[in-house]
Each structure stands twice: as structure tokens, then as C-alpha cells.
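Chemist: Got a predicted structure plus its sequence, pasted below:
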Amino acid sequence: MDIEMLIEKYQLNDSESQVLRFMETHKESLKKMGIREVAKQSFVSTATIVNMSKKIGFSGYSELVFSFSNSTTSKLVSEIVTEKERDHFVQLMKKYRDKPIMVLGSGFSQNVANYFSEFLNLYKFRATANSHLEFLRENLEEEILIMIISNSGDTVRLTELARMANEHHIETIAFLGEKNSKIGRLATLTISTETYSPKVFREFSPNLFFGTALNQFELLMSDTLKSIFN
């Protein structure tokens, strides 16, 4: 749970922010403390804590405590991204912290690209979900980062852009359903869900790419933000 993001997103007042920060600091002992003790230690009323919990989307204090006490992030990271991929992703995101990031998708992947871009902008990265070809010209090496989202990894337009970036030595992070694809071979870093199958369009077959790619991005960005702000 990203406390500072919640404070900013829901425009919490000083008292509400104080409670959340206290809970984050003491999350290991929240179940033993109880709401009255948290209120006492935070110098607020129990009503303030309950109202704050509901304000940020929880049914009440108990559900908020459960969220603090049951993080599965470490397990998920190890299951869907490797340590090498995580370290490389964090290194690239820190390198381009204050530089343009172009996030590209096509079809359903464009919706994912839009989400990535909005998420990055929330944390003051300079992201856009549009294709600006002037960003792919020569002499922009290490001045812009490209992110590409593609289920097959062979989408024609995105492959062309990945090839242009590669030829101009512009670093690229690709979220793909197939690692050994055209885009996967061109990218600086490929994060693959390994879920792509041409048979995915069979009736009622689940398409696991988009949900898994979103989870990978969220987990990788969690590590990135911790590395930047902690």
C-alpha cells in the first residue's frame, strides 16, 4: 500500500494523513493494538479513523488493517517477474526519471498503455501514451525511454517503432505475451507474461495477457518507487 499516493489521491487532511502514516509505521502490530490505541497514539478520534478508512475505499477500519497486514507483493514479484528483470526495470526507470517516456500500444493494448501513462504521470514521470515519431529520430540516445505493450509481440506498427528505436539506440521496455517475438528480440528489456497463443480467440478462452501485464507493471513500479523515495 502506497501511503503517500493515497494521501494525495484522496486529499486527506493532516489528521487523516497522520493516522495512515502511523499505521504504516506500526503495521506489524496493528491487529494487537486495536482502533482505540491507534486513535490515542495518533491523537485523533476513532470516528476520524473510521471515516478516513471509508474515504479511501475500505468498508471500515478492520478491512484497512487487513490490507496492511496481508501484503502478497514479495510473493507475486517472485512468481511473475525475475530478480534480474526487476533490477533492470528499476535501473531504467531511475535513469529516465526526469526524461520523456513514450508508452505505446495498439487495440486493447492501447488501454493498458493509457493506464501505464496515467500511473507514471501520477508520480511525476514525464509519460505520454501517444506515438510521436520525432522522439525516435537520431541523437536522442539516453534522452527518451520507450515502453511497448503487445500481446503477440509482432504487431506490425509497434514492431516498426521498436526497430526504429533499436536502430537509433533508444532504450525500450516491452511488456509482451511472447518473449521470443520480433519486439521481444528488439527491446532493451522484455517483460513477458508467456501467455500468448494464437488459439486465444477460441470461444470462451481467457486472455491472460492484459491482467498479467498490469500486475507485472504494478509490482515493478512498486519496487521502483520504493527505490526512488525511500
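Modeler: Right, received. Where do you want to start? Numbering: from 1, shown residues only.

Chemist: When you work out contacts or count neighbours from here on, use the C-alpha atoms and nothing else.
Modeler: Noted.

Chemist: hey, where'd the strands end up in the protein?
Modeler: 100-104, 126-128, 145-150, 172-176, 189-192 (DSSP state E).

Chemist: With respect to Lys40, which of the ones you listed lies nearest?
Modeler: Proximity to Lys40, assessed across the strands of the chain by C-alpha to C-alpha, is greatest for strand 126-128 (41.1 Å).

Chemist: so what does that closest one touch, helix or strand wise?
Modeler: Strand 126-128 sits against strand 100-104, helix 108-122, with contacts defined as 3 or more C-alpha pairs under 8 Å, 6 or more residues apart in numbering; DSSP states H and E.

Chemist: Need the strands of the chain in TSV (columns: distance to Ala47).
Modeler: Shown next, in TSV, are the strands of the chain (distance: least, C-alpha to C-alpha, whole Å):
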stretch	distance to Ala47
strand 100-104	43
strand 126-128	39
strand 145-150	44
strand 172-176	44
strand 189-192	44
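
Chemist: Can you check which of those gets nearest to Ser69?
Modeler: strand 189-192 (28.9 Å).

Chemist: Tell me how far that closest one lies from the chain's centre.
Modeler: Centroid displacement of strand 189-192 relative to its chain, using C-alpha atoms, centre = their mean, to the nearest Å, is 14 Å.

Chemist: list the helices and strands it packs on?
Modeler: Partner elements for strand 189-192 (3+ C-alpha pairs under 8 Å, 6+ apart): helix 83-95, strand 172-176.

Chemist: what would those look like in JSON lines with mean neighbour count and distance to Lys31?
Modeler: As requested, those are exported to JSON lines (neighbours: other C-alpha atoms under 10 Å; distance: least, C-alpha to C-alpha, whole Å):
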{"stretch": "helix 83-95", "mean neighbour count": "16", "distance to Lys31": "32"}
{"stretch": "strand 172-176", "mean neighbour count": "26", "distance to Lys31": "38"}
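
Chemist: for the ones you listed, which one sits closest to Ser106?
Modeler: Short answer: strand 172-176, nearest of the helices and strands packed on strand 189-192 by C-alpha to C-alpha, at 12.3 Å.

Chemist: what's next to that closest one, contact-wise?
Modeler: Applying C-alpha atoms under 8 Å, 6 or more residues apart in numbering, the external contacts of strand 172-176 come out as 89, 145-153, 162, 165-166, 183-184, 187-194, 209, 213.

Chemist: In stretch 144-153, which residues are buried?
Modeler: Ile144, Leu145, Ile146, Met147, Ile148, Ile149, Ser150, Asn151, Ser152, Gly153 (16 or more other C-alpha atoms under 10 Å).

Chemist: Report the two of those residues separated the most.
Modeler: Ile144 and Ser152, at 24.3 Å, using C-alpha to C-alpha across those.

Chemist: got a list of what His132 touches?
Modeler: Listed by C-alpha under 8 Å, 6+ apart, the contact partners of His132 are Met102.

Chemist: now do 10 Å
Modeler: Contacts here follow C-alpha atoms under 10 Å, 6 or more residues apart in numbering; on that basis His132 touches Met102, Leu104.

Chemist: can you list the buried residues of stretch 144-153 in TSV and add distance to Ser227?
Modeler: Output for the buried residues of stretch 144-153, formatted as TSV (distance: C-alpha to C-alpha, whole Å):
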residue	distance to Ser227
Ile144	21
Leu145	19
Ile146	21
Met147	20
Ile148	23
Ile149	24
Ser150	27
Asn151	29
Ser152	31
Gly153	29
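
Chemist: for comparison:
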Amino acid sequence: MNLETLMQKYQRELSELDWSILGYILENEQEVMKLSIVELAARVHSSKSSVLRLTKKLGFSGYSEFKYFLRQSKQTTENEKEIDLLQLQNKDIANTIKLAQQTDFIPVIQAIKAANTIYCYATGYSQRKVVEEFSKMLMLCDKRSIVIPVKTELDISMSMISKDDLVWFVSLSGETDGIKENILSLNARKIPVVAVTTFSHNYFAEHAQHSYFYYSTPFEILGKNHIAQSLVGLSVLMDVIFRKYVEYLNKNF
């Protein structure tokens, strides 16, 4: 699915101003991917709230998710529609493992070992299921691990998290606006942060002490106007990190 398809799908809900903003985006798509919401609003002579309302009319949670959609849809070509989906899955797994083999996990393994409590937060439901499994496996190693299910509880938990803890943020884009303030607060308090996102330059990774990446290539479900995206790469990466941790424990037993 591309932006034109979304515009057609939601055309009855779009105002004249919305069409004007979308016209600019279509003509300057590459540039818009690099603009903040304030910068885009200035380019289209509108307000930040108008741009935000537009993204929500198109079915996105906010501007960051909209920009992520633009980047991903740009990468989806007509040739990819006929790609072997199992081959695509194997590619995501292979690329994730290859990147992991080139990564030094010792710093985060030592951070896990030293932490009193591991706090884990995932920005989406599917990511949270992977995090829950990771947390359960850590508890098998007598490591106290807590999965925070929603943003409200994350905000409440902030005052309880200390420098002796370790906070994990697991995300697809690494650009979820509502979580950025939490990460900045943890940074200011010198509390170590781990970011796990898809392979990209993103806010979460940039502001974390430990950053790790996985691959997840979107693919289209023909005739349904939906983009599917598997998190098998995330599962592989979290499993690699857990196995590295167990190896570390076994060597130091």
C-alpha cells in the first residue's frame, strides 16, 4: 500500500487543507521523510495540529508512524509483490544473525548481570509478546524482570526505576513520540537504557547506552491493501541475547 492508496481509501474524510498538505508530501516525499512535524507544517503554511490530525485520519497513531510508513512504502517496489515470502523470511533471519555475529554483546550482558531489576517496555502488542518471553527466560536465571504493558504504567514506574536497574525499549521504528520523553528522563538520571529496533538510524537507538538491531521487511497482501510485517527477526535477536547471557553465566559459574 502506498500513500495514493490511503488517500483514495480515506478521501471522504479529507478536507481541502488535508489535500493541500498531501499534495506537497507527494511532490516532496523524499524531503518530507527527513522533516519534523513542525518543519512540515511550516512548509505547507499550516499548523502542527493540522498535520497531526491528517496523519490520524489516514489511520496512523501519529506523525512518526506516518513517516515510517513513507520510508517503508518507498522501499516496496512492484517487483517485491511477486517475491518468495519464505525467501524474504529467511533473508530477515539471516541478516539479523549476520549482524548479531558482528555485534559485541558483552556490555549489555554485563549490564543485565549487574542490574537489580530489568524493566521492559514494547511499543506494540506483537513486540510485547516477544518481550514477555524474553522476560520469562531471564527469570529462569533468577534475574528479576518486569514487563510494563502500557504507557500509563511506564509513566507511573519512572519514579521507582533507579541507576541500579536496566530499562529495555523494544520497537519497530524506534521513533514513537510518546516514549521519547521517558528515554530523555532516564538519560538525565543516568539510568542505563537498551534500545532494540529495526536496522535504521532512529531516536531510540541514538539515545540508548546499548543499541541492537533486527531486520523486518514489510510485504503486501495483494487485494487487501494491507502491509504485513513479521517480527521473526526480533524473536531471533532476543533469543541470541538471552543465549549470550546464559553463556556468560555458565563461564562464570
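Modeler: That came through, no problem. Note that the structure is a prediction, hence the values are computed from the model and not measured.

Chemist: Overlay them and tell me the TM-score.
Modeler: With the length set by TM-score structural alignment, normalised by the length of the first structure, the two chains reach a TM-score of 0.56; 149 aligned residues with a C-alpha RMSD of 2.8 Å.

Chemist: Tell me the one of the buried residues of stretch 144-153 of the first structure nearest Phe119 of the first structure?
Modeler: Met147 (13.2 Å).

Chemist: aligned partner of that closest one in the second structure?
Modeler: Under the alignment (TM-score structural alignment), Met147 of the first structure pairs with Trp168 of the second structure.

Chemist: any idea how far Val108 of the second structure is from that match?
Modeler: In this structure, Trp168 of the second structure and Val108 of the second structure are 11 Å apart, going by C-alpha to C-alpha, to the nearest Å.

Chemist: What is the longest helix of the first structure by residue count?
Modeler: Using DSSP state H, we find that the single longest helix of the first structure is helix 209-229.

Chemist: by contact count, what packs against that one?
Modeler: Packing contacts for helix 209-229 of the first structure, counted by 3 or more C-alpha pairs under 10 Å, 6 or more residues apart in numbering; DSSP states H and E, involve helix 73-80, helix 83-95, helix 108-122, strand 145-150, strand 172-176, strand 189-192.

Chemist: The ones you listed: which one's closest to Leu64 of the first structure?
Modeler: helix 73-80 (16.5 Å).

Chemist: could you say what helices and strands that closest one packs with?
Modeler: Contacts defined by 3+ C-alpha pairs under 10 Å, 6+ apart place helix 73-80 of the first structure against helix 83-95, helix 209-229.

Chemist: do that again at 8 Å, thanks
Modeler: For helix 73-80 of the first structure, the helices and strands in contact under the criterion 3+ C-alpha pairs under 8 Å, 6+ apart are helix 209-229.

Chemist: got the contact list for the helix it packs on?
Modeler: 73, 76-77, 80-81, 86, 89-90, 93-94, 109, 112, 116, 151, 175-177, 192-193, 195-196.

Chemist: what angle do it and strand 172-176 make?
Modeler: Helix 209-229 of the first structure runs at 140 degrees relative to strand 172-176, counting by axes from the mean of the first three to the mean of the last three C-alpha atoms, to 10 degrees.

Chemist: chain center to helix 209-229 of the first structure: distance?
Modeler: How far helix 209-229 of the first structure lies from its chain's middle: 3 Å, per C-alpha atoms, centre = their mean.

Chemist: What of stretch 144-156 of the first structure?
Modeler: Relative to its chain's centre, stretch 144-156 of the first structure lies at 16 Å (C-alpha atoms, centre = their mean).

Chemist: and if you look at stretch 185-205 of the first structure?
Modeler: 19 Å.

Chemist: Phe204 of the second structure matches what in the first structure?
Modeler: Checking TM-score structural alignment: Phe204 of the second structure goes with Ile183.

Chemist: Which residues are in contact with that match?
Modeler: Gly153, Asp154, Leu158, Thr159, Ala162, Arg163, Ala174.

Chemist: Tell me which of the residues you listed you also see in the second structure.
Modeler: Counting by both residues aligned by TM-score structural alignment, their matches' C-alpha atoms under 8 Å, the contacts of Ile183 of the first structure that remain in contact in the second structure are Gly153, Asp154, Thr159, Ala162, Ala174.

Chemist: Any chance of those in a markdown table with distance to Asn121 of the first structure as columns?
Modeler: Output for those, formatted as a markdown table (distance: C-alpha to C-alpha, whole Å):
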| residue | distance to Asn121 of the first structure |
| --- | --- |
| Gly153 | 25 |
| Asp154 | 28 |
| Thr159 | 25 |
| Ala162 | 23 |
| Ala174 | 19 |
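
Chemist: do you know how far Gln127 of the second structure is from Ser157 of the second structure?
Modeler: 20 Å.

Chemist: which of the two has more neighbours?
Modeler: Gln127 (18 against 12; other C-alpha atoms under 10 Å).

Chemist: The more buried one corresponds to which position in the first structure?
Modeler: Under the alignment defined by TM-score structural alignment, Gln127 of the second structure corresponds to Ser109 in the first structure.

Chemist: Isn't its match up against Ile149?
Modeler: Yes: look at Ser109 of the first structure against Ile149 with C-alpha atoms under 8 Å: they come within range, at 5.9 Å.

Chemist: thinking again about what came up before, most neighbours, which of the contacts of Ile183 of the first structure?
Modeler: Ala162 (29 neighbours).

Chemist: I'd assumed Phe199 was in contact with Tyr214 of the second structure.
Modeler: Yes: taking contacts as C-alpha under 8 Å, Tyr214 of the second structure lies within contact range of Phe199: 5.6 Å.

Chemist: and those two? which has more neighbours close in?
Modeler: Between Tyr214 of the second structure and Phe199, counted using other C-alpha under 10 Å, the more crowded position is Tyr214 (26 against 18).

Chemist: give the contact list for the more buried one.
Modeler: Counting by C-alpha under 8 Å, 6+ apart, Tyr214 of the second structure makes contact with Asp92, Asn95, Thr96, Leu99, Val196, Thr197, Thr198, Phe199, Gly233, Leu234, Leu237.

Chemist: now do His168 of the first structure
Modeler: His168 of the first structure makes contact with Leu136, Arg137, Glu138, Asn139, Leu140, Glu141 under the criterion C-alpha under 8 Å, 6+ apart.

Chemist: Need the counterpart of it in the second structure.
Modeler: Structural alignment places His168 of the first structure opposite Arg189 in the second structure (criterion: TM-score structural alignment).

Chemist: Check Ser67 of the first structure too.
Modeler: So, by TM-score structural alignment, Ser67 of the first structure is left unmatched.
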